[in-house]
Structures are given as C-alpha cells and as structure tokens.
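Asker: here is my input; please provide its structure:
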Amino acid sequence: MPRRHLRMTGAADCSLGAALRDLRTELDLPAAFPAEAMAEAEAAVRDPDLSAHEDATDLPFLTIDPPASTDLDQAMHLERRRDGRGYRVHYAIADVAAFVRPGGALDAEAHRRVTTLYFPDDRIPLHPTVLSEGAASLLPVEVRPAALWRIDLDSDGRATATDVRRALVRSRAKLDYAGVQRRIDARTAEEPLALLREIGRLREEQELARGGISLDVPEQEITGRDGSYGLAYRAPLPAEAWNAQISLLTGIAAAHLMAEAGTGILRTLPTAPDGAVARLRRSARALRVDWPHHVPYARVVRSLNPELPHHAAFLQECTTLLRGAGYTAFDHGDLPDPAVHAAVADLYTHCTAPLRRLVDRYASELCLAATAGKEPPEWVREALPALPKEMAEGTRRANTVERACVDLVEAALLEGRVGELFDAYVVDVGDRNPATGTVHLRDPAVVGRIEGGTAPLPLGERLRVRLTRAGPAARSVLFAPA
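Answerer: Model (predicted):
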C-alpha cells in the first residue's frame, strides 16, 4: 500500500515526539552541518551574488504554503494579458545559486544530503536554515533573489511563450491553502489570487486532454487530542491542486527549454505495463468504482471524491501506476528514451523547489542558460552525469524515512490495543496469496497489513479485523481477520 505524507499538528510534546527523535538517530541521518559549511552559509547571507539580478520588486508576489512553512521556494503573480488573449504567469523560484558556491563545503554538504527529509514533527534540511528558512526563502516583505519565470498562456490555458531570468523579488503576503480556498469560494479574493482557480482549472483541462494524471490522495495527519494524539485523514483542497498546476506548468516549460538547448535533466516515468492497468481495473470493480472501458483512466481519476472511503482506497491503488519514476540527464541533444513522464504526459523536470531538492538548483541554471542562448556553467555540466544517481539515493532515503514514520506513528497510536476488533476496508490483496493484503481502518486512520487467514480477502469490502501487533517496539501494526 503506498504511503501518505504525515503532518503533526499538535502532538510534538507527547511520547511520540521522543520516539521520532530516536528514529532519526537509528536511521543514521545527517545531523548538524559541518562548521565549514555553516561558515560559508553565514558569509553568503552577508554577501550574496546579486550581480546578474534585475529589479522586479514592483510585481506584487504572494506565496501559498502550509501555515507553519518557512522554507518558501515559490511565489506567484497571476494576471490577464494586456492584449486580452489569455494570461501571464509570473513565478519566482528561490535562487539558491546566489548563496551556494560551486565546489565549496556548503555545495558538498548539499550533494551529501540531496533533499530535505520531513518528519511529522521536524525536518532535516538540505541547506542550513539561515538560508532555507531565512535569506534564500521568499518570505513576505523581504527582497530576495529568484529565478523569475514568465509564462504566457492563451485563453485555453496552453503555454505560448516562456522566459526566465534572474531578478530581485518581494512577496507581499504569505497565504495558506485553507485561507486561499475560503477567499476564492467567498469571491472576496482580488484578481491575482482569484485567477488561481481560473488558470488552475484550465491547466487541469489541458492535463486531461494530453492524458496526464494528478492524484488527490488523502493525507494522514497526526492531531493533538487532550494532551495525547490521534490520526485523521485529510483530503486535499482544490486550491492545492490549482497551485500544483502552476508548478507543473513551470516544470513542463523548463523541460522543453532544456530539450531545445540539448542539455538537461528530466524527471521521467515509463508507461505502466498492461498488467498493472488490468490489475487496477480489477481493483476498480472490487471497490465499486465505475470505469467504463471507453473512458480514459485520467478521466476516471478526476471523477473520484477522496472523502469517500472506497474512492480514497482506489486513489491509493492508482499510485501503483506511478512507480518507477527517476531522473535522466542528457547532453548534446541526446534525449533519453523514454523522455516523457507518463503521469504528466509531457516532458517534465523538477525545478520549483531548490531550497528542498538538490536537482532543482541545476535545472534553474540550465534553463537560465538556455533562455540566454549560452552554454550551461561548467560546474553544472560537470555535475550532470552523477545527478540522477545522487537523486535516486536521496529519494530512496526520503521514502525510507516516510515509511518508518508512518509505521511508528500507527504502532504507537495502537499500543495497548492488541486483541481489539476494528472495522476496516480491504484496499489491497496479494497477487500470490489472496489471503494477505492491506486494510484501511476507518477510525483511527490507520493503514496496515493483514495476514493469518485462510480465505481470500474481499477486496473493497468491509471486514472486521483483530489487531495482532502494535507498539513502538514493534514499529509496525499487523491485523488478522476477526
């Protein structure tokens, strides 16, 4: 069963917090930054390289992130084109290269860490927080260096022109998804923000037309409850999907810039094999999800309501078609095969989160060079061949952290309840042994393995299950048919 991102919203001081701290030690993850790297970061804060940045502080940018976020990679300003023929997207991406010297200690540490690691109660950052949550973060009011994208769209949301250059920007407001959704729904949002829904929906239609897929998979959220904690499911808001479409738009534009220039790094995903799609169709039938043979998979996904248990279970099953994503570098115009990201249904790259992901800094530099008609910096070209392997290792480590956190939270939550009965849905059944699989509890919001029975599990049906293993020492939960 694919895992979900976990967020802690009020339980950091309970026993779970201590268990999570122990987990960080056991996984042998990066700790404090080396002194030399910290010294470079602090020096860069005092004297960043702003020599190539034009002044774009007149644009009223805003950021949209979870309320507690301070590592703000992106800021946007949306407007209608003056010719009345579409829209203009201004998208500012934090310019990490203004602070990180190629070949220095800080750069070396970033290559060792590769990505920010998120725990429910904390994070292990890619860059020192003096940069990632300070001088390089697009915090409101502050003037910050950025790679400033300008993407023109026609009235149907198709990209017609792309430009990216270095600029100094200033965000006017730090907004959160819930607040944005309320203002848009109440029609109190001013046009730059109100256009997020208009442009987001047009981009969703473009995604559907090209056969792309965006999955609104519910999150598990750790919540405070009377001094203790619990788990609940949270369905993503439409504003989150619209915001994600702006990021996808930029990643697609960046990939095409690199492809035209002949040098770059793509995020790729092969097309799912026929057997995987056939298995998903069987899951759809078992979960009572209507999927007529003439209806494309992407359209079925868009019809689902993640707040319905059987739809949420099917969305989780859909993520099995997204396995196998990776990074592929190319040079001298030799595009990889496959070059397209199957879920995006287009060329695509990661470029919008350089504070949290190593590869994005390199993608920005490649796109800036391509737009200017120049060769990429030598330090970028030298690092390019090794980047896919580095990113694969960083992604593996991040997935290990995520799996371990979910297992620990669920096991800790159900400690002391071994032997109790729960109502659950069967959301996955083993191919080789249909008596084993995965169940999705309704309350608490736990997803766990089930085994020990002799009869095939009823995929998509409600099942009474007994908890047979739990607790921090076990680090995972296990169920059996009641």
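
Asker: from now on I want contacts and neighbour counts done on CA atoms only, so please keep to that.
Answerer: Noted.

Asker: is it true that Gly230 lies in a helix?
Answerer: No - secondary structure of Gly230 (DSSP: H, G, I helix; E, B strand; the rest coil): strand, not part of a helix.

Asker: sequence B follows; please return its structure for comparison with A:
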Amino acid sequence: MPARHARLTDASDELAAALAAIREELELTAEFPPAAQAEAEAYAASPRLPDADRTDVDFVTIDPEGSTDLDQALHLERDGDGFVVRYAIADVPAFVEPGGAIDAEARRRGQTMYAPDGRVPLHPPIVSEGAASLLEGQERSAYVWTMHLDASGDVTETTLERARVRSRAQLTYVEAQRRVDAGDAMLGLLREIGELRIALEEAREGASLDMPEEQVVRDGDDFAIERRELLPVERWNAQLSLMTGMEAANLQLRAKRGILRTMPVPPPGDVERFRTEVRAIGEEWVEGEHYGAFLRRLDRSKPTTLAILQAARRLFRGASYTVLDDDSVASELEQAAIGAPYAHTTAPLRRLVDRYVLAHCDAIANGREIPAWATEGLEGLPEIMQASGQLASRLERESIDAVEIAVLRHRIGEEFDAVVVETRKEGATIQLLDPPTEAACDTAAGPGTRIRVRLTEADLAARRLRFAEA
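Answerer: The predicted structure follows:
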C-alpha cells in the first residue's frame, strides 16, 4: 500500500515521547550489533570497486532535501527520435557478505522504517549514508541500467552492468524542477520521457497515488499540518524508477527465476465502495472511467483530494512478493496498480528484496549463473518482506495517529465534515475531509455517508482520537 509519510519539524516533549514510545513498543532500534557495525566499517575503509568505468557519464541524483541514503542516479540523452536512459543503482551486494552479520541483521529488519521524527535504517549508516551512497563527487560501485527507448517512451533494449560511477550533482526536487524550468538540456529530457511514460501508464490502465508531502509544524502552543503538493519532476522521476522495475521483472520472467512484486486487481466491491465515498465527498467520477485515470486528473490543491487519495488506498491492498519458478503462472504475476509485471530493484539501501533482484538481473542479463546466495536467499524472503511491510505500516499508522492527535487536541468540541469509511460492532471509522484524518466515531450512518462530526476525545498519552456525529 502506498505510504503516507509526515515529517516533523518541531515537536513538543509530549509528542516526542509518544513517538519514542511507539518505536519502543514495536521493538525498533537504530543501533546495529557490533559485528554488523564492524563489517560496515571495514568496507567503508576499503570499498570494493568493479573494473568497468562509467565515471565519464554525468549522472545526477534527485532526492528529498536532506537525503543521505542515495540509491539512484540518472543520466538521459536523446538517441535519434528516441532516448537513452542510464539509471545507476547503489551496489549493496558489494558490502554485504552472504551469511555475514550485516546480511543477518538486514534479513531481520527487512527495510528501513520511517517515522515523522526520524528513521530506523536497514543497513549501518556508515555504508548506507556514506561509503555505498551515490553522493555527489564520490566514486561508487553501482549497477548501471542502460535502457533504449523509442519515440513513444517504450523500452526497446536493456543492458545491465556493474561499474564505477560518479554523481556530478545531488539535487533536491526543488532544484531539479528549477533546472527543468530554466531549460536544462539533460533534465529537460526528464520532462519529455516522464510525460511519455505517464501516457503509457494510462494506456495500460495503471494507477498511482501521488500523496502530498506533509510536515507537522508548531503553531504557537499548537501543531498544524502543512502539505506540499508533489512537483512535476517528482512524478517524472518516479516513472524512471517504475520503468526500471518493469525491466527487472521482464529479465527475471525470461529466466523464470527471481522475485516479483505482485498485486491483484481490486475486487469490484472495493471499487464500488470507493465510488460511493467519492460521491459522498463531493467529487464527480463518471461511469466507465478507470480509477487510475480518475486519480490522475484530481486537482491536488483541493482540500478534499487528500481525503479521496486516502480512501483510494484500499484499492491498493493485497500486494505481495512472488518467487518465480518453472510453474509460475503469467496471469498471477502482474502488479495491478502498475498494469504490468514489476520488481523492486531501485532502492537496495532501504529495502532488502532489491539486493536479490539486482543479483538475479545482473546474472541473467549477462548470461552468467545466478549467485548461490541470491537463489538460496529467496527462501523465506516473501515472508520477511511481508512482515517488515506490516511493521512499517503499523509504525507509519500509529505515528501519524499520534501527530494528528497533537494537531487536533486543542479543538475538542469543534465540528468537522467527514465520510463514513466502514462500520463494525465496536463503532464506525470516518475520514475527515480537512484535516484528512481517519478516526473512530459514534454514528449509525452507513459507509459512504457524508456526516457532520464533533471531536469528543484527543488523548495523546493514551493515543485515542474519537468523534461523535453532531
């Protein structure tokens, strides 16, 4: 399910304590075992670099401001009426010894965990934010994908190699957008390719939740949520990552070996419930329009849009990981939200499964035997990723709940517009329209009904938020 992250720029002692308590309850700690830390320090002192040299390519990275764990760098050029996209991915297998301490700890963690006030990393920061990160001006080992695209943006040829690279610039989204708008030759192609890929996504009935970034800031003695709409460059950049993941899936499917990220088509009942909620919120969704096309055209500046995007998350349920073998059934291997087979491969510093996908793809693309550690490591990997995903979702959900309580706790007695999401024996769940918050509510109204509610409880220490129909 797409994540909804909130960043915290200033916290009260009480909110900070609540967020720390959540991580403690979930047994999440940023510290690494001494053996894993020692392995990371040894690699950082003497990184292993491949012979192939692509440091002549003017790669750049594009990430949120303040990022240090840089997984991807890109370079674009025109090729006749088409394009060449080079996408460099951090070489995590270079510093993870199979069966070693970092390997064991990474399989225990599964992925980096994000909270409003910080993160719990997958790998020791000395490598994930230092020696292996694609930092500006630093020579690094990377998996370099080279994808040739035709005039429509479709991939016609893909190669993959392990090579040394050097990023020329570490750009924030704002800086990258500014360069695009100013006519930067290379990043101007990002707009062109990104728009072509979005058109292809629409043609295959893919769907995307472009959730705005949220920041929780102090407002006097209270808190407020400030939202930032995604810049166009963020959507274009995301399309390159999706394209690389689709190519990774195609390589693995060719060999019938590896692991894909799969998701079923949402059941008709879920789509109809979402349509009912959209109607209650007050947005027009015409009959026959695919939900992906509807989500793409929503005005992100409207306060009700985030509530619709929140409700749409229920259409993105059931994602899992599928290990390929000779008996794999093609119809069961698609990622429905993308509208194609797909593999996680572009974030190995932050997600365990990407390391195994990269090793499989590198071997398959170059006609070599897949490393034994990569094939053997698939055993239990879907369960590891599923469990860590559930833990990450719980951390996200409970952290955002705490932040929302902090935002709303001084508004006891105030009324809000809301839509009933679901009803159970213990009560209903509602979605506030503004601020877009899910909470418990005492009401007899059925799902999809728009109601007026009054805030009755906002207890940060107990982490309880409750409303009653006004």
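
Asker: grab the nearest non-local neighbour of Thr68 of the second structure.
Answerer: In this structure, Thr68 of the second structure finds its nearest non-sequential neighbour in Glu129, 5.0 Å apart by Cα to Cα, 6 or more residues apart in numbering.

Asker: so what's the residue count around the one you found?
Answerer: 19 (other Cα atoms under 10 Å).

Asker: ok, Pro50 of the second structure to Asp362 of the second structure distance?
Answerer: The gap separating Pro50 of the second structure from Asp362 of the second structure is 13 Å, by Cα to Cα, to the nearest Å.

Asker: pretty sure the residue nearest to Thr68 of the second structure contacts Asp69?
Answerer: Yes - using Cα atoms under 8 Å, Glu129 of the second structure makes contact with Asp69 at a distance of 4.4 Å.

Asker: now the helices for the stretch 351-470 of the second structure?
Answerer: Using DSSP state H, counting those that start in this stretch, the helices of the stretch 351-470 of the second structure run over 352-365, 372-376, 381-408.

Asker: so which of those gets nearest Val60 of the second structure?
Answerer: helix 352-365 (20.6 Å; Cα to Cα).

Asker: what range in the first structure matches the closest one?
Answerer: Using TM-score structural alignment, helix 352-365 of the second structure corresponds to residues 358-371 of the first structure.

Asker: mean offset of that stretch relative to the second structure (after superposition)
Answerer: Comparison of stretch 358-371 of the first structure with the second structure after fitting gives an average deviation of 0.5 Å (mean Cα distance after the TM-score superposition for the first structure).

Asker: just how off-centre is that stretch within its chain?
Answerer: Chain-centre distance of stretch 358-371 of the first structure: 19 Å, with Cα atoms, centre = their mean, to the nearest Å.

Asker: can you get me a residue count around Ala374 of the second structure?
Answerer: Count around Ala374 of the second structure with other Cα under 10 Å applied: 18.

Asker: so Ala18 of the second structure touches Asp459, yeah?
Answerer: No - judged on Cα under 8 Å, Ala18 of the second structure makes no contact with Asp459 at a distance of 10.9 Å.

Asker: looking at those two, which one has more neighbours?
Answerer: Legend: neighbour count by other Cα under 10 Å for Ala18 of the second structure and Asp459, higher for Ala18 (21 against 15).

Asker: within the helices and strands, which one has that one?
Answerer: Secondary structure assignment for Ala18 of the second structure, by DSSP states H and E: helix 13-25.
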